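Visitor: Let's see this in three dimensions:
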Amino acid sequence: MSTQTISKKKTLKPIDANSPTVRKMDFEGLENLPDHYIANNAFLTHTVNAYHILFPEGERFFIKSVKAYADQVKDPGLSSRVKSFIGQEVQHGKEHEKILEILKGQGRPIGIMERVYKWTAFSLLLPVFEFIFGKKLKLSVTAGLEHYTASMAEISIRHSFHDDAYGNMRSLLLWHACEEIEHKSVAYDVLQTVSNSYFLRVFGFFIASLMFWGYAISLQQWFLLADKKVGFRKYFQDMKSARRIGRILYPELFRAALLYFKRDFHPDQTGGYELANAALVTI
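Guide: Have a look, this model is predicted:
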């Protein structure tokens, strides 16, 4: 562990959902990232690579969606949390963009992946949905996607999935996961401030589900097909090896998704803050 990493470990502020902290990070030692940096498993690595594609533009979408209604937030506490949410999402985007540059150096087709993702999601699908169902739908979709990212973060931390990652990739993924938990209720609370419509909430979550799973799976497979080091045998060997995580992650994530349909649901009900705090001090 480098001196800089040790320093960061000592100075990171604890998780506080009532007053999230913008933690500016600079993860070192990832320039020589292995091709398959999660347990030497292509299936797991390219699952994470798909998220590296999704996050930067996704974070910008989250920021715009929440910021569009920030002037309607009258509660000082929530207003402060919105500012922290925006700051955290900016930092997340920056760190994942650094990884994308490294992946480009590995010969991954990052450029075309980003163009296809940005055009289909943010120039086609979401504008069409917004035109039909109104501007608040973007905020609802954001709240739904935040529930997915926070739920996945909690599950991953609880089962130590990050420990399979190479070097400071573990720290990057863990830091992001902890902050997803810390700010998981912000977009939801803004949505409830501007509309308490149950239909809007669950319809936005339905669209979020289609986008979350659709892009994550298709980009993962795209990465695998473009990986010259993944042949027929390795593809199925690594897929079989990855099932140990899938058997835990997907059923728990499905149960977390079902919670969103409760009329009295709120993200704080799932907790996870102490879990995130314990994980943060290991970075």
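
Visitor: When you work out contacts or count neighbours from here on, use the C-alpha atoms and nothing else.
Guide: OK.

Visitor: ok, which stretches of the stretch 1-150 of the chain are helices?
Guide: Under the criterion DSSP state H, counting those that start in this stretch, helices of the stretch 1-150 of the chain are mapped to 3-11, 42-67, 76-105, 110-118, 126-133, 136-158.

Visitor: again, but for the stretch 151-283 of the chain
Guide: Applying DSSP H, counting those that start in this stretch to the stretch 151-283 of the chain gives helices spanning 167-182, 186-194, 198-226, 232-259, 273-280.

Visitor: Now render those as a markdown table, adding mean neighbour count and distance to P76.
Guide: As requested, the helices of the stretch 151-283 of the chain are exported to a markdown table (neighbours: other Cα atoms under 10 Å; distance: least, Cα to Cα, whole Å):
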| stretch | mean neighbour count | distance to P76 |
| --- | --- | --- |
| helix 167-182 | 23 | 18 |
| helix 186-194 | 21 | 12 |
| helix 198-226 | 17 | 24 |
| helix 232-259 | 14 | 28 |
| helix 273-280 | 18 | 22 |
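
Visitor: could these go into CSV alongside distance to L139?
Guide: Shown next, in CSV, are these (distance: least, Cα to Cα, whole Å):
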stretch, distance to L139
helix 167-182, 17
helix 186-194, 6
helix 198-226, 8
helix 232-259, 18
helix 273-280, 24
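
Visitor: List just the one of these that sits closest to L78.
Guide: Set against L78 and scored by Cα to Cα, these come closest in helix 186-194, at 7.3 Å.

Visitor: if I look at I53, how far off is H46?
Guide: Between I53 and H46 the distance is 10 Å, computed by Cα to Cα, to the nearest Å.

Visitor: To compare against the first, here's the next sequence to fold:
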Amino acid sequence: MMSKQVNTITVRQTQFKPENINAHYTESTLMSHFLTALSMSFPQGERFFVETVRNVRDQVSDEQLQKDISGFIGQEAHHARAHEQFNQLVQNSEYHLKKFEKAYEQEMIRLRGLSQRRQLAATVALEHFTAMMAGYMLKYPDVMFKGLSENMKNLWLWHAVEEIEHKHVAFDVYQQVFDNLAQRRRSMRTITLGFISSTVIMTSHLVWQDRKSTLYQPRQFIKNAKTLVGLTQMMWRLLPDYLAFYKASFHPSEIDQQDLLSKARELLVN
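Guide: Below is the predicted model of the structure:
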């Protein structure tokens, strides 16, 4: 199945500037830790996504999809570098991510040992997660981005826009090369368990490292309780889009995010 709508994929340089970053860069410390946990997975994860598409690119005959693949690779390469810089800058001797970097290295080794079909199916599932969350960030910026500096907004807004722009690419490659519905569904079930559990574990670990500010400050406790409610609400709101993935006829473009994308692109320019 090919893309149902044409979506421009633009490879941009991020306006995010590597600089000293406090571990508390949103109004809620819990939201900071949650976003940092997501960021931890991006450098290695997005390089893996690129590999899985490149592995089978020579089997793609569609000319437009070949152009989209180039855009996908360019965007993901920039994302990996930017989040690598962020991850290095946000940590210090009392707030560190090294344990998870090693865990992700081991997980990437495991994934690279799978067949090309299973590797690409994992990418397709994870790209669905990132597109859903990117859309949510753009739709509810007051929930996800409250208190962010302009520099940090540049990082997350830029990333969200590009994730939506290329959300169909890995899916279309998978459909053209493998077109295996059972594998797509199996991989989504496996990825769902791994993605949610790893994000919860990483966020919890960061919260515990920062417990003096996150758990023991009354003002932050109230803000973080609201954040927890907001994240739970996010999961329920995204559930229909998540379940849609299991339909035989599903295509990423059926989740319409074009209005959100248009407005966010304007913010990127300004």
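
Visitor: Relative to V116 of the first structure, which of the helices of the stretch 151-283 of the first structure is closest?
Guide: Closest among the helices of the stretch 151-283 of the first structure, using Cα to Cα: helix 198-226, at 10.2 Å.

Visitor: how about that closest one, which residues of the second structure does it hit?
Guide: Under TM-score structural alignment, helix 198-226 of the first structure corresponds to residues 181-209 of the second structure.

Visitor: And the contacts of stretch 247-263 of the second structure?
Guide: Here stretch 247-263 of the second structure makes contact (Cα atoms under 8 Å, 6 or more residues apart in numbering) with 1, 3-5, 128, 135, 138-139, 161, 164, 167-168, 171, 181, 241, 244-245.

Visitor: Same question for stretch 77-90 of the first structure.
Guide: 18-23, 59-60, 62-63, 66-67, 70, 73, 179, 183, 186-187, 189-190.

Visitor: equivalent range in the second structure for that stretch?
Guide: Going by TM-score structural alignment, stretch 77-90 of the first structure sits over residues 64-77 in the second structure.

Visitor: Then stretch 44-59 of the first structure?
Guide: Stretch 44-59 of the first structure maps onto residues 31-46 of the second structure, going by TM-score structural alignment.

Visitor: so how much does that stretch differ from the first structure once superposed?
Guide: In the superposition with the first structure, the average deviation recorded for stretch 31-46 of the second structure is 0.5 Å (mean Cα distance after the TM-score superposition for the first structure).

Visitor: Ok, stretch 119-135 of the second structure next?
Guide: Looks like 0.6 Å for stretch 119-135 of the second structure (mean Cα distance after the TM-score superposition for the first structure).

Visitor: which residue sits farthest out from the middle of the first structure?
Guide: In the first structure, the residue that sits farthest from the middle, by Cα atoms, centre = their mean, is R233; the gap is 30.3 Å.

Visitor: residues in contact with the residue nearest the centre of the second structure?
Guide: By Cα atoms, centre = their mean, the mean C-alpha position of the second structure lies nearest to T130, the distance being 3.5 Å. Contacts for T130 of the second structure (Cα under 8 Å, 6+ apart) come out as E163.

Visitor: Could you check how far the aligned partner of it in the first structure is from K228 of the first structure?
Guide: Aligned counterpart of T130 of the second structure in the first structure: T149 (TM-score structural alignment). Going from T149 of the first structure to K228 of the first structure by Cα to Cα gives 30 Å.

Visitor: Hmm, L228 and V143 of the second structure touching each other?
Guide: No - using Cα atoms under 8 Å as the test, V143 of the second structure is too far from L228 to be in contact (10.7 Å).

Visitor: K118 of the first structure reaches E57, doesn't it?
Guide: Yes - with contact defined as Cα under 8 Å, K118 of the first structure and E57 form a contacting pair (7.3 Å).

Visitor: ok, residues contacting stretch 121-128 of the second structure?
Guide: 48-49, 52, 163, 167, 170-171, 174, 183-184, 187-188, 191, 242, 245, 252.

Visitor: How about stretch 89-101 of the second structure?
Guide: Here stretch 89-101 of the second structure makes contact (Cα under 8 Å, 6+ apart) with 18-23, 40, 87, 202, 206, 209-210.

Visitor: of these, buried ones?
Guide: With burial judged by 16 or more other Cα atoms under 10 Å, the buried subset of the contacts of stretch 89-101 of the second structure is 23, 40, 87, 202, 206, 210.

Visitor: Of the contacts of stretch 121-128 of the second structure, which is the nearest to S28 of the second structure?
Guide: Distance to S28 of the second structure across the contacts of stretch 121-128 of the second structure (Cα to Cα) is lowest for E163, with 24.5 Å.

Visitor: which residues sit in contact with the closest one?
Guide: By Cα under 8 Å, 6+ apart, E163 of the second structure lies in contact with 127, 130-131, 134.

Visitor: can you put these in JSON lines and add distance to T232 of the second structure?
Guide: Output for the contacts of E163 of the second structure, formatted as JSON lines (distance: Cα to Cα, whole Å):
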{"residue": "E127", "distance to T232 of the second structure": "21"}
{"residue": "T130", "distance to T232 of the second structure": "17"}
{"residue": "A131", "distance to T232 of the second structure": "18"}
{"residue": "A134", "distance to T232 of the second structure": "16"}
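
Visitor: Name the nearest of those residues relative to S149 of the second structure.
Guide: The nearest one, if we look at the contacts of E163 of the second structure relative to S149 of the second structure and count by Cα to Cα, is A134, at 18.4 Å.

Visitor: out of everything not next to it in sequence, what's closest to that closest one?
Guide: The spatially closest residue to A134 of the second structure, leaving aside those adjacent along the chain, is A160, at 4.4 Å (Cα to Cα, 6 or more residues apart in numbering).

Visitor: Trace the one you found over to the first structure, please.
Guide: Per TM-score structural alignment, the equivalent position to A160 of the second structure in the first structure is A177.

Visitor: residues in contact with R54 of the second structure?
Guide: Counting by Cα under 8 Å, 6+ apart, R54 of the second structure has no contacts.

Visitor: one step back: give me whichever of the helices of the stretch 1-150 of the first structure is most buried.
Guide: Across the helices of the stretch 1-150 of the first structure, averaging neighbours per residue (mean count of other Cα atoms under 10 Å) puts helix 136-158 on top, at a mean of 23.

Visitor: and the direction of it versus that of helix 126-133, what angle?
Guide: Angle, helix 136-158 of the first structure to helix 126-133, by axes from the mean of the first three to the mean of the last three Cα atoms, to 10 degrees: 130 degrees.
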